[in-house]
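Colleague: here's my sequence, what's the structure:
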Amino acid sequence: MVRKRRTEGAVEADKSAVKTEIVLATRNHGKIMELRSLLKGMPIRVLSFMDFPGLPEVEEDGKTFRQNAEKKAKAIAKATNCVAVADDSGLEVDFLGGAPGIRSARFAGEKATDRDNVRKLLKMMDGVPWEQRGARFVCVTCAADPKGRTVFAEGVCEGAIGFEMRGTHGFGYDPVFVPKGYRVTLAEMDPALKNKISHRAQAMAKFRALLEEFLFGSKKER
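Modeller: Predicted coordinates:
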């Protein structure tokens, strides 16, 4: 088990209300901040990789978002002896048969930047008419405890791929993804609105109640 280091960066509810600790199984600072915000108000202390020096890298070699999320959560739960929360997400483009999918972060290569990935996507979609540019962001979130128990939630944000990069907010494919019912990309959208309609927000909306029961049991049992 990896020994925990106390840090000032850990986020928690009022100390008198904290009932347990969970670890976010990611090193992505943006994702950590987003997940902490979505978990705000629960009676838990939210830790991250920064609180556990020496945590192992978990290879994302699954064939689905669910498999990758489960593998990460189980590995970090075992290493820390805490409940771990992990997610895996990506972009599925209809015209490309669901690609980039689980390879969204590595679409243009193992060391590709967000801009590299977006440029490759736009090149592959060059000349494709709007009605054939349907796409969706998918997020699968998993919690696992040290005994191997798991719980899952999935969120989907439907939309389409724009013809050019627009906007300065967000990350990843946000500058070219236009959510269904909107005329702006996620990168042009106010972050507060994005965090209400995104795939991760939708997954976490379902996940909060599941996580509470997973951690503390049903209300009838308390």
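
Colleague: rest of the way, CA atoms for contacts and neighbours
Modeller: Fine.

Colleague: in the chain, which spans are helices?
Modeller: Secondary structure of the chain by DSSP state H: the helices cover 29-39, 65-80, 114-124, 191-197, 199-216.

Colleague: okay, those in JSON lines with distance to residue 133 and mean neighbour count next?
Modeller: Formatted as JSON lines, the helices of the chain follow (distance: least, Cα to Cα, whole Å; neighbours: other Cα atoms under 10 Å):
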{"stretch": "helix 29-39", "distance to residue 133": "27", "mean neighbour count": "15"}
{"stretch": "helix 65-80", "distance to residue 133": "22", "mean neighbour count": "23"}
{"stretch": "helix 114-124", "distance to residue 133": "11", "mean neighbour count": "16"}
{"stretch": "helix 191-197", "distance to residue 133": "20", "mean neighbour count": "14"}
{"stretch": "helix 199-216", "distance to residue 133": "18", "mean neighbour count": "19"}
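
Colleague: could you also give me the structure for this next sequence, so I can compare it with the first?
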Amino acid sequence: MNKTKIVFATNNAKKLEEVQAMLPESIEILSLKDISCLEDIPETSNTIEGNSILKADYVTENYNYACFADDTGLEVESLNGEPGVYSARYAGEPADSEKNMDKLLKNLDGIENRKAHFKTVVCLNLNGEQHLFEGICNGTILKERKGEKGFGYDPIFQPNGFSQSFAEMTMDEKAKISHRGIAVRKLIEFLNNL
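Modeller: Take a look at the predicted model:
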């Protein structure tokens, strides 16, 4: 059986692993490294949707592959949606999860409303068409880090209805409820119906 090869425009090995585990065997995910795309793809949009489109278009136009790209932001209600589109580099360059969490916790110091949500938008370029899939996971920003798993803001994000942070959950537990899990399941459902 021929596998459909689709590039996932990311260099994040954990993200790649998380998504490949959710896909049917008929689909093979290639990373940017696999297609020798070593340049930094510009993420210059001021929206999460816009950045996922920029990344997918870059790979499709420059490497001629079907591609999907995601962009994710953590949006905190009491901070007017910050860090949002700047989540990965909230504390500046280079991107540093520990510094990002420190900055967010400092900005929330003394603030009661800690409601937040993660939003992921996946953009798929396939057979000359573009499709967007969105996933949102609502939760709360904890006052301190909990757990060792995951990446990014996972140690300080507790999804609604759970007593653990994302960083205390297994990859499978997180994928069932996470923003990326929701968006990727919509993508997979679409790919399974091709």
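
Colleague: so what corresponds to residue 14 of the second structure in the first structure?
Modeller: Residue pairing (TM-score structural alignment): residue 14 of the second structure is matched to residue 30 of the first structure.

Colleague: can you check residue 102 of the second structure too?
Modeller: Using TM-score structural alignment, residue 102 of the second structure lines up with residue 119 in the first structure.

Colleague: in the first structure, which residue is most central in space?
Modeller: residue 87 (4.5 Å; Cα atoms, centre = their mean).

Colleague: which residues touch the nearest residue to it once chain neighbours are set aside?
Modeller: Spatially, and ignoring its direct neighbours in sequence, residue 87 of the first structure is nearest to residue 141 (4.2 Å; Cα to Cα, 6 or more residues apart in numbering). Residues in contact with residue 141 of the first structure (Cα atoms under 8 Å, 6 or more residues apart in numbering) are 66, 69, 85-88, 152-154, 203-204, 207.

Colleague: would you list every one of the strands in the first structure?
Modeller: For the first structure, applying DSSP state E gives strands covering 11-12, 20-24, 44-47, 83-93, 134-144, 150-161, 177-179.

Colleague: and the ones you listed: which comes nearest residue 104 of the first structure?
Modeller: Evaluated over these, closeness to residue 104 of the first structure peaks at strand 83-93, with 5.3 Å, by Cα to Cα.

Colleague: residues contacting the closest one, please?
Modeller: Strand 83-93 of the first structure is contacted by residues 21-26, 65-66, 68-70, 72-74, 76-77, 98-105, 133-146, 161, 173 when judged by Cα under 8 Å, 6+ apart.

Colleague: what range in the second structure does that strand sit on?
Modeller: Using TM-score structural alignment, the match for strand 83-93 of the first structure in the second structure runs over residues 66-76.

Colleague: which position in the first structure pairs with residue 85 of the second structure?
Modeller: In the first structure, residue 85 of the second structure lines up with residue 102, judged by TM-score structural alignment.

Colleague: surely its match touches residue 67?
Modeller: No - Residue 102 of the first structure is beyond contact range of residue 67, at 10.2 Å (criterion: Cα atoms under 8 Å).

Colleague: okay, now the counterpart of residue 158 of the second structure in the first structure: neighbour count?
Modeller: Correspondence of residue 158 of the second structure to the first structure, assessed by TM-score structural alignment: residue 178. Counted with other Cα atoms under 10 Å, the neighbours of residue 178 of the first structure add up to 26.

Colleague: and the one 5 residues further on, by the same measure?
Modeller: Counted with other Cα under 10 Å, residues neighbouring residue 183 of the first structure total 11.

Colleague: again, but for the one 5 residues further on
Modeller: Neighbourhood size, residue 188 of the first structure [other Cα under 10 Å]: 20.

Colleague: any idea how far it is from residue 143 of the first structure?
Modeller: Between residue 188 of the first structure and residue 143 of the first structure the distance is 32 Å, computed by Cα to Cα, to the nearest Å.

Colleague: could you do residue 171 of the first structure as well?
Modeller: In terms of Cα to Cα, residue 171 of the first structure sits 24 Å off from residue 143 of the first structure.

Colleague: return a ChimeraX selection command for the buried portion of the contacts of strand 83-93 of the first structure.
Modeller: Applying 16 or more other Cα atoms under 10 Å to the contacts of strand 83-93 of the first structure, the buried members can be selected in ChimeraX as follows:
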select :22,23,24,25,26,65,66,68,69,70,72,73,74,76,77,99,100,101,102,103,104,105,133,134,135,136,137,138,139,140,141,142,143,144,145,146,161,173
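
Colleague: on that earlier part again, how about CSV for the contacts of residue 141 of the first structure, with distance to residue 125 of the first structure added?
Modeller: Shown next, in CSV, are the contacts of residue 141 of the first structure (distance: Cα to Cα, whole Å):
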residue, distance to residue 125 of the first structure
66, 27
69, 29
85, 34
86, 31
87, 27
88, 24
152, 33
153, 31
154, 27
203, 28
204, 31
207, 34
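
Colleague: out of those residues, which comes closest to residue 124 of the first structure?
Modeller: Of all these, residue 124 of the first structure sits closest to residue 88, with 23.8 Å by Cα to Cα.

Colleague: run a quick neighbour tally on that closest one.
Modeller: Number of residues near residue 88 of the first structure (other Cα under 10 Å) recorded here: 22.

Colleague: check the one 3 residues further on too.
Modeller: For residue 91 of the first structure, the tally of surrounding residues (other Cα under 10 Å) stands at 24.

Colleague: what does the one 3 residues further on give?
Modeller: The number of residues packed near residue 94 of the first structure is 15, by other Cα under 10 Å.
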